[in-house]
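> Provide a 3D model corresponding to the input given below.
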Amino acid sequence: MSSSITPLLLVDGYNIIGSWSPLKSTRDRHGLEQARYELVETLINYTVHKGYKTQVVFDSQYQKTPSSVEHHSTHLSICFTAWTQTADTYIERVCATFFRRQQINHNRIIVATSDRDQYLTAMGYGAEWMSVEVLAKDIESSRSQVRHKQRSNKRSRGRLLFNCLDAQSQEKLARWL
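Reported below is the predicted structural model:
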């Protein structure tokens, strides 16, 4: 899949943290920073598996800081909004830009949130919506698929040392025999 047509997944970060029991529990026990970290770690593998470009958006509206973007991988970045901006307004702006086709880097935008107003706005701009529950189930399904594929790869190699070699080494060994 070409990077110019990669779907963009916009994640309303604090909304997800406040909606997922494990992340809510982490937030309450260990603080917001740890909950953000766990959310990002959860999304990294999911993003690669699904072929998404993901941007996790966090509010910074009550801190007098400019907006910033941190790139955690080629597929996932984190945006902290500017002092006067909410995650909702940031996501709405991205959806509006997509709707006007001013940004053609993505053929789809998916907004992950449980915020009803955000859902209606995103859909109004032609973006797709993914509920918090659906995102959680999809992440678990992706994890399961990856584990199944890893088990299948281990089984298919068999017990012979020959099967553990890369193709080039197997070819050299076969010529010797």
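> From now on I want contacts and neighbour counts done on CA atoms only, so please keep to that.
OK.
> How about the secondary structure of the closest residue to residue 57 other than its chain neighbours?
Closest residue to residue 57 apart from its sequence neighbours, by C-alpha to C-alpha, 6 or more residues apart in numbering: residue 79 at 4.8 Å. What DSSP: H, G, I helix; E, B strand; the rest coil gives for residue 79 is strand.
> pretty sure residue 79 is touching residue 60, no?
No. Using C-alpha atoms under 8 Å, residue 79 makes no contact with residue 60, being 9.4 Å away.
> And the host helix or strand of residue 122, what's buried?
Assigned by DSSP states H and E, residue 122 belongs to helix 116-124. Under the neighbour-count criterion of 16 or more other C-alpha atoms under 10 Å, helix 116-124 has 118, 119, 121, 122, 123 buried.
> My guess is the last one contacts residue 129. True?
It stands for residue 123. Yes. Using C-alpha under 8 Å, residue 123 is in contact with residue 129, at 6.8 Å.
> Let's see the distance spanning stretch 121-131 from one end to the other.
Terminal residues of stretch 121-131 lie 14 Å apart, using C-alpha to C-alpha, to the nearest Å.
> Now show me the structure for the sequence below, then we'll compare the two:
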Amino acid sequence: MDVLLVDGYNMIGDWQELKKIKDIDLEQARNLLIEKMAEYQAYRGYRVIIVFDAYEVSGGETKHTNYKVEVIYTKEQETADECIERLVKELKNVKTKVYVATSDYTEQRTIFAQGAYRKSARELYLEIENIQQEIEDDLKSYKARQISTKIPIKQDVLEIFEQWRRGQK
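Just a heads-up that it's a prediction; the model follows:
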């Protein structure tokens, strides 16, 4: 299974929608990021882990899961970058590709050296936008295939009725 590690505050600081919300309510910006990554996780099937810096907050590392997305707040005196680097070492193996979403150039170089792949904040944002469009297209296609009658009729009977309507039988 592929894994996507996300530097949470890096995405919030880069994505315009989240940046605006952050200035008003940081927790709401975090929650919206988690929701967007949950859609990503459901559509792509990746294991998604979002890491938030708790560098200046006292206490140990906290982990919880929202919508099948793992959320980690780093322990005291640990940056999100350090946590991500540790996770790359733990998770990367022959069967698992690890992607790291960050626009921090230094962090990108470090994770490259460890064999992980990178996605910039902009790349991840565009990928999420494309996923949302694909979902909308899939829904339109699904709705178009749905039977429009209120009476449940089998498809073969509907085809016969359509032929009669067209005067073909």
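> which ones are touching the residue nearest to residue 57 of structure 1?
Residue 79 of structure 1 is in contact with 55, 56, 57, 58, 67, 68, 69, 70, counting by C-alpha atoms under 8 Å, 6 or more residues apart in numbering.
> need the contact list for the alignment partner in structure 2 of the fourth one.
Residue correspondence, TM-score structural alignment: residue 58 of structure 1 in this structure matches residue 52 in structure 2. By C-alpha under 8 Å, 6+ apart, the residues touching residue 52 of structure 2 are 7, 8, 9, 71, 72, 73, 74, 80.
> buried stuff in the lengthiest helix in structure 1?
Among the segments of structure 1 that qualify as a helix by DSSP state H, the longest is helix 132-157. Buried residues in helix 132-157 of structure 1, defined by neighbour count with 16+ other C-alpha under 10 Å: 132, 135, 139, 142, 143.
> and for it, what span of structure 2 is it aligned with?
Residue span in structure 2 matched to helix 132-157 of structure 1, by TM-score structural alignment: 121-146.
> Which parts of structure 1 are strands?
Listed in chain order, the strands of structure 1 (DSSP state E) span 8-12, 53-58, 68-71, 76-80, 109-112, 128-130.
> May I see the ones you listed organised as JSON lines, with distance to residue 155 of structure 1 added?
Listed next are the strands of structure 1 as JSON lines, based on distance: least, C-alpha to C-alpha, whole Å:
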{"stretch": "strand 8-12", "distance to residue 155 of structure 1": "34"}
{"stretch": "strand 53-58", "distance to residue 155 of structure 1": "32"}
{"stretch": "strand 68-71", "distance to residue 155 of structure 1": "36"}
{"stretch": "strand 76-80", "distance to residue 155 of structure 1": "32"}
{"stretch": "strand 109-112", "distance to residue 155 of structure 1": "36"}
{"stretch": "strand 128-130", "distance to residue 155 of structure 1": "35"}
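> Now residue 76 of structure 1: closest residue in space, sequence neighbours ignored.
residue 54 (4.7 Å).
> ok, the one you found touching residue 74?
No. Counting by C-alpha under 8 Å, residue 54 of structure 1 stays clear of residue 74, with 9.4 Å between them.
> and those two? which has more neighbours close in?
Using other C-alpha atoms under 10 Å, the more surrounded residue of residue 54 of structure 1 and residue 74 is residue 54, with 27 against 10.
> where's that one relative to residue 158 of structure 1, distance?
Taking C-alpha to C-alpha, one finds residue 54 of structure 1 at 37 Å from residue 158 of structure 1.
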